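S.K.: Got a sequence here, can you model it:
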Amino acid sequence: MIAHLFNAPIGDDETAVGVGTVGSSEAIMLAGLAFKRKWQNKMKAAGKPYDKPNIVTGANVQVCWEKFARYFEVELKEVKLREGYYVMDPEKAAEMVDENTICVAAILGSTLNGEFEDVKMLNDLLAAKNAETGWDTPIHVDAASGGFIAPFIYPELEWDFRLPLVKSINVSGHKYGLVYAGVGWVIWRSKEDLPDELIFHINYLGADQPTFTLNFSKGSSQIIAQYYQLIRLGFEGYKDVMQNCRDNATVLREGIEKMGYFDVVSKDSGVPLVAFSLKDTSKYTVFEVAESLRRFGWIVPAYTMPADAEHVAVMRVVIREDFSRSLAERLIADLGKTMADMDAHAGKKAGHDHPAKKSVHEIEKEVTTFWKRLVAKKKSSMVC
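M.R.: Model (predicted):
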């Protein structure tokens, strides 16, 4: 089902294979091992050194990629970020590729700001470089966050197995897959992309069972839950859920922008989340704002961007199925109160009153008006 969702080729010569894992972390370890072993086999057959593999990623990758590189002795070559561009630059990534590159890892839904990286451009650039050099550098897509988003609300976006250099994809069931924490998936384009020597066959459970996991025993409840959700909701059900998440993210983003305090650094198209930074950091920081917001019961992460954008600090709110419109409005109101208090405190410290921004009531009114327009537009499109 998941391979079909990711447009895996279907035919006698190309049959997708995959495995359930403990989250996307194990999935990435397995995908990386498959790339490393396939690269080693190729270099051995050519009589070339095979002791210095590397992998190219953006500096925005999740820490599990750093773990893979360190645990399995693969050099991690990171494309640095810059202010205003918080994902891997495909052109810079292609430039860093050499004969020892086992794969380039692209992210569909960056942890930092939810943005989708341009996998299509990366595929085209690598295809041109492979044709020029004779290499066959492949792509892995880390779709932990976006793999259950893009197929449903951005179906025209080419990021998956429709691109010939994409050889494997991982996705988390416990993010937008609507399953509780503990399950991930990794899918290979075809059997030849997963070296046979990595697969173990055991028969002491009553029949031949192929296995390719870092651990053997694990619970099946999340796998059953994933299967149940897929057959219960179907494509249209998942699409409705994801569109609703995107609508609530839009309401939250509009409300935060209207306050006048923040710059939103997340994109409209991507994972439904809102990441935002302070326009003025001379009086207080996002870390202080996040700490003050806790008194209303909100725990909003604040963090700095990776190299070379460490000077940019942001807060991030992830919109999932249980984050309703009313919660979005409540967060906007509480954030507005927090900012008013931060201004008052900063004004007292400076010995004068800080000029007031828009009131919480004004912001709530504008958000309500925006939401009504959005609902009306959605109903109109449904009628059409």
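S.K.: From now on I want contacts and neighbour counts done on CA atoms only, so please keep to that.
M.R.: Noted.
S.K.: just the strands in the stretch 51-200 of the chain please.
M.R.: For the stretch 51-200 of the chain, the strands defined by DSSP state E, counting those that start in this stretch cover 54-58, 75-79, 101-107, 139-142, 166-172, 184-188, 200-202.
S.K.: which strands and helices sit next to the fourth one?
M.R.: If you count contacts as 3 or more Cα pairs under 8 Å, 6 or more residues apart in numbering; DSSP states H and E, strand 139-142 packs onto strand 101-107, strand 166-172.
S.K.: Turn those strands into TSV, columns for mean neighbour count.
M.R.: As requested, the helices and strands packed on strand 139-142 are exported to TSV (neighbours: other Cα atoms under 10 Å):
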stretch	mean neighbour count
strand 101-107	27
strand 166-172	29
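S.K.: So for Ile256, which of the ones you listed sits nearest?
M.R.: strand 101-107 (26.0 Å; Cα to Cα).
S.K.: how much does that closest one deviate in direction from strand 166-172?
M.R.: 40 degrees (axes from the mean of the first three to the mean of the last three Cα atoms, to 10 degrees).
S.K.: Output the contacting helices and strands for strand 101-107.
M.R.: With 3+ Cα pairs under 8 Å, 6+ apart as the test, strand 101-107 has helix 23-45, strand 54-58, strand 139-142 packed against it.
S.K.: Nearest to Phe262, out of these?
M.R.: strand 54-58 (25.5 Å).
S.K.: could you give the angle of the closest one to strand 75-79?
M.R.: 30 degrees.
S.K.: Give me the angle between strand 54-58 and helix 23-45.
M.R.: 140 degrees.
S.K.: Give me the contact list for strand 54-58.
M.R.: The list of residues contacting strand 54-58 from outside it, by Cα atoms under 8 Å, 6 or more residues apart in numbering, reads 69, 74-81, 87-89, 93, 96-97, 100-106.
S.K.: Please provide the structure for the following sequence as well, for comparison with the first:
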Amino acid sequence: MSTTARSNARTTTNATDSLSINPVFVRPGESTELPKFQIPDGMSLPETAYQIVHDEAMLDGNARLNLATFVTTWMDDEARQLYSETYDKNMIDKDEYPQTAAIEDRCWKILADLWNVPDVNSSIGTSTIGSSEAAMLGGLALKRHWQARRKAEGKSIEAPNLVLSTAVQVCWEKFLNYFEVEPRWVPVTEDHIVFDGHDLEKYVDENTIGVVAIMGVTYNGLYEPVKQISEKLDEIQASTGLDVKIHVDGASGAMIAPFCQPDLEWDFRVPRVVSINTSGHKYGLVYPGLGWIIWRDTESLPESMVFHCSYLGGDMPTLALNFSRPGAQVLLQYYNFLRLGREGYRQIQQSSLDVAQYLSGKIAEVGPFELVSRGDTIPVFAWRLKDGHTDRWTLFDLSDRLRMKGWLVPAYPMADNLASMTLQRIVVRAGLSHDLATALLRDIEAEVEFLDSLDAPMPRIAVAGSHFHH
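M.R.: Model (predicted):
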């Protein structure tokens, strides 16, 4: 399109398609209006461009008051300085940045040791962009192993399936879709609020590539009992001969349990667990995006998934669904390991657990509410309205009222079989202090008092569907 054509096109666009610039920020000769959805014809001064983006970003919420996200929103000054010094490092370029590659190697070995792998030197792991990529690599490894075993037996490799709860995070739906694996959804119910191995024999067959267990369900923060699921699979193998392995989606709990529930057997102490993923950018306490996955041993990771590159005369196996990605977060993870150690992680995670249980205990005392979880697994808990409390408002209304005061406290329907149950959830992260929690409680109590005083139902609005639905 010519410059004239572009100019003519702009004269017919809606006013909302352009950005008006505050006269305070522009310099003589600069445009006072820029297009939103086209690259401008001319240049702006860096100060002007900065101010435009800065002012737009101000409209985002306050990260400290976002009680919906699991993702780290605060790191200390030294971490931020390290970030600013290393954000140009490309993790994939191991020849150019061999020390960053070596630190990545140290990090996953630290995690393997933390998760009680039998022999760190025979295990294998990698960093990823986030826990979603790590989960997909874990699922893909299960599929490749199943395919290799079936081929060796001269059997069909059509119709692989994966057994998992309907309460899994959406990344598992992506895996099933992208890698063409049939889901075997185990429904959550009032009697089985998490997947605990019940009726597992109904879902497992010779085409099952594996079972996924979650250490911290997104809905409510509860752990799925990995050891109990494994024992059920032992029973199934004894009766059918099917040897089905477990991948643990430890996105949050894998960085809580080792420090605060060290006696809980969920990790490589359970023999059926062949791989574990976690989010470095959740309770690994690193800015987004960073994930990790560890396999029990090199046999658990199919060689077909590994790409080999050499640096400093050695061999560095790499595996990822992407190519270029930031190396700074890997260095920040190593910084945290050195800075905090086991005791530092324990103190921070336990503090979050203490605040979560303080909040849940107080919320349980607010008349309309009934707890679904208490925040004593990962520092996440959820509640629902008591049956029959009111027909004038819902938890969506309470969420909207709290948002007006700056708090983001999400309300959402449960998974398919419990879609009629609406929950409200709080994620406690480092940075939500006891004082802030007390301020939140005051606001919740005030808004409940307001909503209970209504003499007519709140106007109903369309509620977006939950991204957890299957």
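S.K.: TM-score of the superposed pair?
M.R.: Once the chains are overlaid, their TM-score stands at 0.87 when taken by TM-score structural alignment, normalised by the length of the first structure; 346 aligned residues with a Cα RMSD of 1.5 Å.
S.K.: circling back: just put the helices and strands packed on strand 101-107 of the first structure in JSON lines and tack on mean neighbour count and distance to Arg253 of the first structure.
M.R.: Formatted as JSON lines, those follow (neighbours: other Cα atoms under 10 Å; distance: least, Cα to Cα, whole Å):
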{"stretch": "helix 23-45", "mean neighbour count": "20", "distance to Arg253 of the first structure": "28"}
{"stretch": "strand 54-58", "mean neighbour count": "24", "distance to Arg253 of the first structure": "26"}
{"stretch": "strand 139-142", "mean neighbour count": "26", "distance to Arg253 of the first structure": "25"}
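S.K.: Please produce a markdown table containing those, extended by distance to Ile153 of the first structure.
M.R.: Formatted as a markdown table, those follow (distance: least, Cα to Cα, whole Å):
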| stretch | distance to Ile153 of the first structure |
| --- | --- |
| helix 23-45 | 22 |
| strand 54-58 | 25 |
| strand 139-142 | 18 |
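S.K.: so which of the ones you listed comes closest to Ala309 of the first structure?
M.R.: Closest among these, using Cα to Cα: strand 54-58, at 12.4 Å.
S.K.: what span of the second structure lines up against that closest one?
M.R.: Here strand 54-58 of the first structure aligns to the second structure at residues 161-165, judged by TM-score structural alignment.
S.K.: Repeat that for stretch 221-239 of the first structure.
M.R.: With TM-score structural alignment as the criterion, stretch 221-239 of the first structure aligns to 328-346.
S.K.: Can you give me the buried ones in the matching stretch?
M.R.: 328-337, 345-346 (16 or more other Cα atoms under 10 Å).
S.K.: Show me what Ala128 of the first structure lines up with in the second structure.
M.R.: Per TM-score structural alignment, Ala128 of the first structure is aligned with Glu235.
S.K.: which residues does Ile157 of the second structure contact?
M.R.: 147, 150-151, 207.
S.K.: and the two most separated of these?
M.R.: Farthest pair in the contacts of Ile157 of the second structure, by Cα to Cα: Lys151 and Asn207, 12.3 Å.
S.K.: Tell me how far the longest helix along the second structure lies from the chain's centre.
M.R.: In the second structure, assigned by DSSP state H, the helix with the most residues is helix 328-364. When distances are taken as Cα atoms, centre = their mean, to the nearest Å, helix 328-364 of the second structure is centred 16 Å away from the chain's centroid.
S.K.: Show me what that helix is packed up against.
M.R.: Packed next to helix 328-364 of the second structure, using 3+ Cα pairs under 8 Å, 6+ apart, are helix 77-86, helix 98-114, helix 257-260, strand 369-371, strand 380-385, helix 434-452.
S.K.: quick one, that helix and strand 380-385 angle?
M.R.: 40 degrees.
S.K.: Could you tell me the angle between helix 328-364 of the second structure and helix 77-86?
M.R.: Between helix 328-364 of the second structure and helix 77-86, the angle comes out at 140 degrees (the same axes, to 10 degrees).
S.K.: how much does helix 328-364 of the second structure stray from the first structure?
M.R.: Here helix 328-364 of the second structure, set against the first structure after superposition, deviates by a mean of 0.7 Å using mean Cα distance after the TM-score superposition for the first structure.
S.K.: Between its first and last residues, how far does stretch 165-180 of the second structure reach?
M.R.: 18 Å (Cα to Cα, to the nearest Å).
S.K.: which SSE is the aligned partner of Gly18 of the first structure in the second structure in?
M.R.: Aligned by TM-score structural alignment, Gly18 of the first structure pairs with Gly125 of the second structure. According to DSSP states H and E, Gly125 of the second structure maps onto strand 124-128.
S.K.: who's in contact with that strand?
M.R.: 104-105, 108-109, 134, 290-298, 301, 318-320, 330.
S.K.: Show me which of those are buried.
M.R.: So, by 16+ other Cα under 10 Å, the buried ones in the contacts of strand 124-128 of the second structure are 104-105, 108-109, 134, 290-297, 301, 319-320, 330.
S.K.: what's the closest non-adjacent residue to Arg184 of the second structure?
M.R.: Val163 (4.6 Å; Cα to Cα, 6 or more residues apart in numbering).
S.K.: gap between the one you found and Thr126 of the second structure?
M.R.: From Val163 of the second structure to Thr126 of the second structure the distance is 24 Å (Cα to Cα).
S.K.: what do you get for Lys155 of the second structure?
M.R.: 32 Å.
S.K.: What of Thr166 of the second structure?
M.R.: From Thr166 of the second structure to Thr126 of the second structure the distance is 28 Å (Cα to Cα).
S.K.: What of Arg429 of the second structure?
M.R.: Taken as Cα to Cα, the span from Arg429 of the second structure to Thr126 of the second structure is 25 Å.
S.K.: who has more neighbours, the two?
M.R.: Neighbours were counted for Arg429 of the second structure and for Thr126 using other Cα atoms under 10 Å; Arg429 has more, 28 against 21.
S.K.: Now which residue in the first structure aligns to the more buried one?
M.R.: Arg429 of the second structure maps onto Arg320 in the first structure, by TM-score structural alignment.
S.K.: Just to check, that match is in contact with Val274?
M.R.: No - using Cα atoms under 8 Å, Arg320 of the first structure makes no contact with Val274, being 11.5 Å away.
S.K.: Quick check: which helices or strands does the helix or strand where Ile426 of the second structure lies pack against?
M.R.: If you go by DSSP H and E, Ile426 of the second structure is part of strand 422-427. Contacts defined by 3+ Cα pairs under 8 Å, 6+ apart place strand 422-427 of the second structure against strand 380-385, helix 395-403, strand 411-413.
S.K.: I appreciate the help and will end here.
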